[in-house]
Each structure stands twice: as C-alpha cells, then as structure tokens.
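# please find the sequence and the predicted model below.
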Amino acid sequence: MDDLVLSENCMVEIQAIKDYLHKLFQIKDISELKYFLRIEFARSREGFEMYQRKYCLELLEDYGMLADKSATTPMNYSSHSNQLSKSTGTRLETNTEYRRLIGYLLYLANIRSKISYAVSKLSQFLKCPTDKHFKAGLRVLRYLKSSLAQGLFFSTKSDFEVIGYSDSNWAVCPNSRRSITDYCFFLRTSLIT
C-alpha cells in the first residue's frame, strides 16, 4: 500500500514539474518515452531499462555484418602478442572510416559498459589507424551482435546504497608505459557511472 501512495505522490510532483516547465519553455508532453536519440526504453514493475538493439542492428547492416559470426568478447585479451599498439598492422590510407566507426562505438559505450575498455583502447589510434585497429573495431561490432538486448537496468527496489569498484594496471600501455585505471559505481544493482 505504501508503494501505491508513494507512486501517486511522485506522479503529482512530476506533473507539477511539467506544468512549471511548460510555463517557462512551452514544452509538450508527447507520452511515455520509448525511443529517443537511438536509445530504446522499457518500463516494468521491476524497473526501467535502456538499450540500443535497433541502433546495433543498423550498424551491423551498414558494415555488412548481419550474417557474420558473433564474438564472445569485445577484444582478444588472451595474449600479449595480440595487444594493439601504434605499430600494429598496416596504416590505413585515410582515417575517416576508422573515426566514423569509433564515433559509433563511443556512443554505444555510454549504455554498453562492457565495450568501454575496448573502445577506449581503439580511440588511442584515431590519428594513425591501421588495418588491425579497424579489424579490432569490427570485432566490437561482432561482440555487440552476440548481446543485442543488453543495456542498463535501473531497479525500482533501490535502498540508495552506493557500491564502487576500481581496477588499475601499472605501466600496461605499450606505447606510453602509462598505467590504466577504471572504475564503476552502482546504486544498489543499477550501474550509474
């Protein structure tokens, strides 16, 4: 019963905010959000989910990869011989197509956190990409094919407990010998950053 009262109170507050914004900016409420900026939204009693299945399919079609075999990981992490560096592969004649691909992947990485490391690594080669870098970018697309419906889920049953994880690898970059550090924070079970 408390959930119902809380929900009704929230709806009253939301409507008050909409009315206030309408007075200031002449906004228009166009109904429940389902698709916006190539992001799909789904609601249920359990929570709210954001994903980019349609956008991933469009990219796979653009790159002629709908029939390609999917990959189980965004990158090949298994051996040091497969690590990418500036000297890996043959330099591309132009970096335009590589930059375009990385731009798409950067947008997807906002919701698909599992590709963040791979996209960050590939972004290091925007100035002088090679065929190996481009092939690694296409592998990220093949990975996305294997997990089209994955995205971010925000649970309605959150007690506002923040949990954080971090990891670092000292002097791992083969080009600069810089360390790599990454982190993620969850609001209970929902990834927030």
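Cool, the structure landed. Computed from a prediction, not measured in an experiment: that's the story for all the values here.
# going forward, measure contacts and count neighbours with C-alpha atoms only.
Will do.
# excluding chain neighbours, what is closest to residue 53?
Distances taken as Cα to Cα, 6 or more residues apart in numbering place residue 148 nearest to residue 53, at 5.0 Å, with adjacent residues excluded.
# ah, wrong one, I meant residue 90
residue 130 (5.0 Å).
# who's in contact with that neighbour?
Counting by Cα atoms under 8 Å, 6 or more residues apart in numbering, residue 130 touches 88-92.
# just residue 156 next, same as before
With contact taken as Cα under 8 Å, 6+ apart, residue 156 is in contact with 45-48.
# which residues in the protein form helices?
2-25, 53-62, 96-109, 116-123, 131-146 (DSSP state H).
# ranking the ones you listed by burial, who's on top?
Neighbour counts (mean count of other Cα atoms under 10 Å) averaged over each of the helices of the chain peak at helix 131-146, with a mean of 21.
# distance from that one to the middle of the chain?
15 Å (Cα atoms, centre = their mean, to the nearest Å).
# quick one, it and helix 53-62 angle?
Per axes from the mean of the first three to the mean of the last three Cα atoms, to 10 degrees, the angle that helix 131-146 makes with helix 53-62 is 140 degrees.
# could I get the contacts of residue 156 as JSON lines with neighbour count and distance to residue 115?
Listed next are the contacts of residue 156 as JSON lines, based on neighbours: other Cα atoms under 10 Å; distance: Cα to Cα, whole Å:
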{"residue": "45", "neighbour count": "8", "distance to residue 115": "28"}
{"residue": "46", "neighbour count": "11", "distance to residue 115": "26"}
{"residue": "47", "neighbour count": "14", "distance to residue 115": "23"}
{"residue": "48", "neighbour count": "15", "distance to residue 115": "21"}
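# ok, of those residues, which one's closest to residue 110?
Nearest to residue 110 among the contacts of residue 156 is residue 48, at 16.1 Å by Cα to Cα.
# excluding its backbone neighbours, what's nearest that closest one?
Leaving aside its sequence neighbours, residue 48 sits nearest to residue 154 (Cα to Cα, 6+ apart; 5.1 Å).
# another structure for you, compare them:
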Amino acid sequence: MQPPLGYSVLDGMVCRLRRSLYGLKQAPRAWFEHFSSVITDAGFNPSDHDHALFVHTSSRGRTLLLLYVDDMIITGDDSQFIDFVKMRLSDKFLMSDLGPLHYFLGLEVSSTPKGIYLSQEKYVQDLLSHAALTDHRTVDTPMELGVHLRATDGEPLADPTRYRHLVGSLVYLGITRPDISHAVHILSQFVSAPTQLHYAHRLRVLRYLCGTTSRRLFFSRSSPLHLQAYSDETWASDHSDRRSLSAYCVFLGSSLIAWKTKKQTAVFCSSAEVELRAMATVTAEVT
C-alpha cells in the first residue's frame, strides 16, 4: 500500500488509518460493527439464529430488519417504529428508501390480498440467456427417472468453468425452486471434474427451466400456523460410495418454508437406519 500523492513518509515510518478503506479485509467487519451499534442503539437486538437479522419487540408489535452487506429489508407490525428506524438510519448513513419490497438480491416479491408470491423469474431468464441454448425445446422433468451418475461417466470437459458457473447459479435458484433441488444436488457432486455426460444432464435442467420460468412460491395470508414436515430417503442409492440420499420439506400451514436434499455422511446397513437418520435431520430442522 502506498501513501497518497503529495504526502511523503520518512523511512521507517508507517501511516495509521483512522477509518477503514473500501476494499481492505477489515472494511466489511468495521462496517458491520458500525451498523450494528447504530441499529442496537435504536432498540434492536441481534437474532440468535442469524447475525444479520435484527429484531425489535414492543407492546405495539415486532419489527424485523434483515441486512445483506448494505442492502436491507425492514418489515413488521409497528409502522410508527419503522418510520422512526428509517429516519434514524437516514441521519447516520446516506441511504435511499425504495418503498414496498418488490426485488431483492434476485428475488421477486409480489404482494396480493390473498398472500405473497416469491419467485426468481428474471433470474431464470438471465440464466437461460447466459447459457445460450440453441433452441427452445422443453422437458417435463429436471432429471430422468432412475439416473445414476458417476464421476467416471463420459469424457472430461476441456474447460469445466462454464459448468461450474451454471451449477452455482442453479444452487442460488434453488432458493425459490424446490422442484430442482434433487437434480442440482446430483450435478453439484461433479463440479471438480465434470464430463460431457454431466454437461448434458445440466442442459436438461435448463430446458426444464425454460418451460417453467413463471413458477413461484405462494405464502397465503390465511394459512394456519401449523407445522407439518415430511422426509424420505433412498437407501444406498449412490452407486459410487453406497451412501443414501435424504430429503425433507417443511410446511407452515399450506406454505412451503424449508426443504433440502443431501447425501448422508455414512453408509448404513439397512433402510431402517437410513429412515431414522432422515427423520432426525428433519426433526432438527423443525426444532
């Protein structure tokens, strides 16, 4: 690091930074500490489950503030306190109020009298445009039934960068698309050394998305606050290491709020053991 032009430093002397500079390693930490102190003084408390989530509770209701770098969402029951928080933040930071939430980090939010829709339609369209498919053929499922992929299937790709980038994009798309969770989980296992066959199955997921770009999650305003959880497993389904696959989904009333597909960490000798492990995983998620 060099001192600024016009400022000379004697040999053996160093400069002391009185404030963090954008781009330095300590800058994000310094920014978050400063923001946390401001928002804590306003009455918020950090959540035990997410350090970027701040909660304020009073007799008038609860207010939530979710921070991602320097973008934030503020919501809650107490509209007066929300106005106070906006004013407090405006005094401390140069900020803009974009109004009701419609778009955030690639997520599209649509509020209706019946409930809230959450989607990533624009993100899917950008992904398909970047993938540069040569035609608009579609398929009904993201992956063929009964497919078992191995690391040694097919010829290795000369340049795996494109495969890795698109699979990473599909992982982020899984935030609102549980229907591709299983296929993305399978394809993610081969990012270190993908082959032509893996690339073909990745193209199938893209063709599936091409025909389902408008699919979205719906959170009903009239949905009962009743938790329901489902889990399933496939015993020794991976032909390479004979580990089993677990999956679960959690509903709050009629709204899907959590889901996951993951290979189990150990090999079990019976399907009963695998079922118990899958049940333990979803129980921990519900808890």
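Yes, it's here. These numbers were taken from a predicted model, which means no experiment stands behind them.
# circling back to that earlier point, so what does the residue nearest to residue 48 of the first structure match up with in the second structure?
Correspondence of residue 154 of the first structure to the second structure, assessed by TM-score structural alignment: residue 219.
# residue contacts, its match?
By Cα under 8 Å, 6+ apart, residue 219 of the second structure lies in contact with 115-117, 254-256.
# in strands, which of these fall?
115-117, 255-256 (DSSP state E).
# nearest to residue 32 of the first structure among the contacts of residue 156 of the first structure?
Once Cα to Cα is applied, the member of the contacts of residue 156 of the first structure that ends up nearest residue 32 of the first structure is residue 48, at 12.1 Å.
# alignment lookup: the closest one to the second structure.
In the second structure, residue 48 of the first structure lands on residue 116 (TM-score structural alignment).
# on that earlier part again, distance of the residue nearest to residue 48 of the first structure from residue 43 of the first structure?
Separation of residue 154 of the first structure from residue 43 of the first structure (Cα to Cα, to the nearest Å): 10 Å.
# surely the residue nearest to residue 53 of the first structure touches residue 58?
No. Counting by Cα atoms under 8 Å, residue 148 of the first structure does not reach residue 58; the two are 11.3 Å apart.
# follow-up on the earlier one: show me what contacts the residue nearest to residue 53 of the first structure?
Counting by Cα under 8 Å, 6+ apart, residue 148 of the first structure touches 52-53, 56-57.
# in the first structure, what stretch matches stretch 275-282 of the second structure?
Using TM-score structural alignment, stretch 275-282 of the second structure corresponds to no residues of the first structure.
# for that stretch, buried residues please.
Buried residues in stretch 275-282 of the second structure, defined by neighbour count with 16 or more other Cα atoms under 10 Å: 275, 277-279, 281-282.
# from the chain's centre, how far out does that stretch sit?
Computed by Cα atoms, centre = their mean, the chain-centroid distance of stretch 275-282 of the second structure equals 23 Å.
# same thing with stretch 124-143 of the first structure?
17 Å.
# what range does it cover in the second structure?
With TM-score structural alignment as the criterion, stretch 124-143 of the first structure aligns to 189-208.
# check stretch 170-177 of the first structure too.
Under TM-score structural alignment, the match for stretch 170-177 of the first structure is residues 235-242.
# got the end-to-end distance for the matching stretch?
With Cα to Cα, one end of stretch 235-242 of the second structure sits 8 Å from the other.
# try stretch 211-230 of the second structure
The first and last residues of stretch 211-230 of the second structure sit 27 Å apart, counting by Cα to Cα.
# got the buried residues for it?
Using 16+ other Cα under 10 Å as the test for burial, stretch 211-230 of the second structure gives 213, 215-220, 229.
# quick one: contacts for the closest residue to residue 127 of the first structure other than its chain neighbours?
Distances taken as Cα to Cα, 6+ apart put residue 95 closest to residue 127 of the first structure, at 7.1 Å, once the chain neighbours are dropped. By Cα under 8 Å, 6+ apart, the residues touching residue 95 of the first structure are 126-129.
# just put those in TSV and tack on distance to residue 168 of the first structure and neighbour count.
Formatted as TSV, the contacts of residue 95 of the first structure follow (distance: Cα to Cα, whole Å; neighbours: other Cα atoms under 10 Å):
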residue	distance to residue 168 of the first structure	neighbour count
126	24	15
127	25	13
128	26	16
129	26	27
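# rebuild those residues as CSV, extending it with distance to residue 144 of the first structure.
As requested, the contacts of residue 95 of the first structure are exported to CSV (distance: Cα to Cα, whole Å):
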residue, distance to residue 144 of the first structure
126, 21
127, 25
128, 25
129, 22
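# what subset of the contacts of residue 130 of the first structure is buried?
Buried among the contacts of residue 130 of the first structure (16+ other Cα under 10 Å): residue 92.
# from the contacts of residue 130 of the first structure, pick the one nearest residue 17 of the first structure.
Closest to residue 17 of the first structure, out of all of the contacts of residue 130 of the first structure and judged by Cα to Cα, is residue 92, at 51.7 Å.
# tell me the contacts of that closest one?
128-131.
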